[in-house]
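S.K.: I'd like to go over a predicted model; first the sequence, then the structure.
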Amino acid sequence: MTVLLLGADRLGNICDKLQLEGTEKIIHWSGRCSSCKHRCLPKNIGKIIIFCDFINHPTMENVKKQAKKNNIPIVYCKRSLANLSVLTAN
């Protein structure tokens, strides 16, 4: 599965955790740049993880709208491995 990580400047060991859980490809958008609010989602995204502490609102709204249109699940969390582990366990 391909996962889009949205938000956060640095991911630390979050990518390692996702790969251990079977994620094949990870795409990261910082979510702070003004051009992010106009980006189209890449094809074949299986899940979107939004780090709410590190993203601007126009970008989040753009991604939410596209995800809903394409039936892509979104997980909202803080940028912490413990929080992510609990939320992505499903």
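M.R.: Looks like it arrived, so ask away. Numbering: from 1, shown residues only.

S.K.: C-alpha only now, for contacts and for neighbours.
M.R.: Fine.

S.K.: same for the strand ranked longest in the chain, what does it pack against?
M.R.: Of all the elements of type strand in the chain, the one with the most residues (DSSP state E) is strand 45-51. With contacts defined as 3 or more C-alpha pairs under 8 Å, 6 or more residues apart in numbering; DSSP states H and E, the packing partners of strand 45-51 are strand 2-6, strand 74-77.

S.K.: Can you give me the neighbour number for Ser80?
M.R.: By other C-alpha atoms under 10 Å, the residues close to Ser80 number 13.

S.K.: Skipping its backbone neighbours, what lies nearest it in space?
M.R.: Excluding its sequence neighbours, the residue lying closest to Ser80 (C-alpha to C-alpha, 6 or more residues apart in numbering) is Ile14, at 7.9 Å.

S.K.: what about that neighbour, how many residues close to it?
M.R.: Other residues close to Ile14 by other C-alpha under 10 Å number 17.

S.K.: same check, this time on the one 4 residues further on
M.R.: When neighbours are counted by other C-alpha under 10 Å, Leu18 registers 18.

S.K.: residues in contact with the lengthiest helix in the chain?
M.R.: Criterion DSSP state H: the longest helix present in the chain is helix 57-69. Applying C-alpha atoms under 8 Å, 6 or more residues apart in numbering, the set of residues contacting helix 57-69 from outside is 31, 34, 36-38, 40-41, 50, 73-74.

S.K.: Against that first model, consider the following:
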Amino acid sequence: MASLLVVGADHLGHITDKLERSGFREIIHLNGRKVNMVKRDIPEHVDAILVMIDYVNHNLAKKVKEKAKSKDKPIYFAKRSWSSINAVLEQLEKHA
């Protein structure tokens, strides 16, 4: 995987480093705090989308899911804990 769009969470902290060690070359982060985030489009070069479910509202999660589906991009949902994210990464590897 080359690039990952992470939606949610104010700060990713060490998660960015761990994602890079897992093989992602580019990590784009949208914190989802502002209302305008719902209007943002998914970049074409993004390979997968990860939504931090404990840091986004339902409307944003729904809109991101719709946009991912329309662009045929895989979307995954996880809590902000590394164990939850790592479980998603294992799913990603199985489907790759």
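M.R.: Here it is on my side, so go on. Please read all numbers here as calculations on a predicted model, not as lab measurements.

S.K.: Give me the distance between the two termini of stretch 5-15 of the first structure.
M.R.: Terminal residues of stretch 5-15 of the first structure lie 9 Å apart, using C-alpha to C-alpha, to the nearest Å.

S.K.: what does it contact?
M.R.: So stretch 5-15 of the first structure is contacted by 26-32, 48-55, 79-81 (C-alpha under 8 Å, 6+ apart).

S.K.: Stretch 79-87 of the first structure too?
M.R.: If you take C-alpha under 8 Å, 6+ apart as the criterion, stretch 79-87 of the first structure is touched by 8, 11, 13-14, 17, 51-53, 75, 77-78.

S.K.: from the chain's centre, how far out does that stretch sit?
M.R.: Counting by C-alpha atoms, centre = their mean, to the nearest Å, stretch 79-87 of the first structure is centred 12 Å from the centre of its parent chain.

S.K.: How about stretch 56-67 of the second structure?
M.R.: 11 Å.

S.K.: Which positions in it come out as buried?
M.R.: Residues of stretch 56-67 of the second structure classed as buried: 56, 60-61, 63-65 (neighbour count, 16 or more other C-alpha atoms under 10 Å).

S.K.: do the same with stretch 15-35 of the first structure
M.R.: Buried residues in stretch 15-35 of the first structure, defined by neighbour count with 16+ other C-alpha under 10 Å: 15, 18, 23, 28-32.

S.K.: With secondary structure as added columns, please give the residues you listed in a markdown table.
M.R.: Shown next, in a markdown table, are the buried residues of stretch 15-35 of the first structure (DSSP: H, G, I helix; E, B strand; the rest coil):
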| residue | secondary structure |
| --- | --- |
| Cys15 | helix |
| Leu18 | helix |
| Thr23 | coil |
| His28 | strand |
| Trp29 | strand |
| Ser30 | coil |
| Gly31 | coil |
| Arg32 | coil |
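
S.K.: now those in CSV, with distance to Val86 of the first structure?
M.R.: What follows is the buried residues of stretch 15-35 of the first structure, written out as CSV (distance: C-alpha to C-alpha, whole Å):
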residue, distance to Val86 of the first structure
Cys15, 15
Leu18, 12
Thr23, 16
His28, 20
Trp29, 22
Ser30, 22
Gly31, 23
Arg32, 25
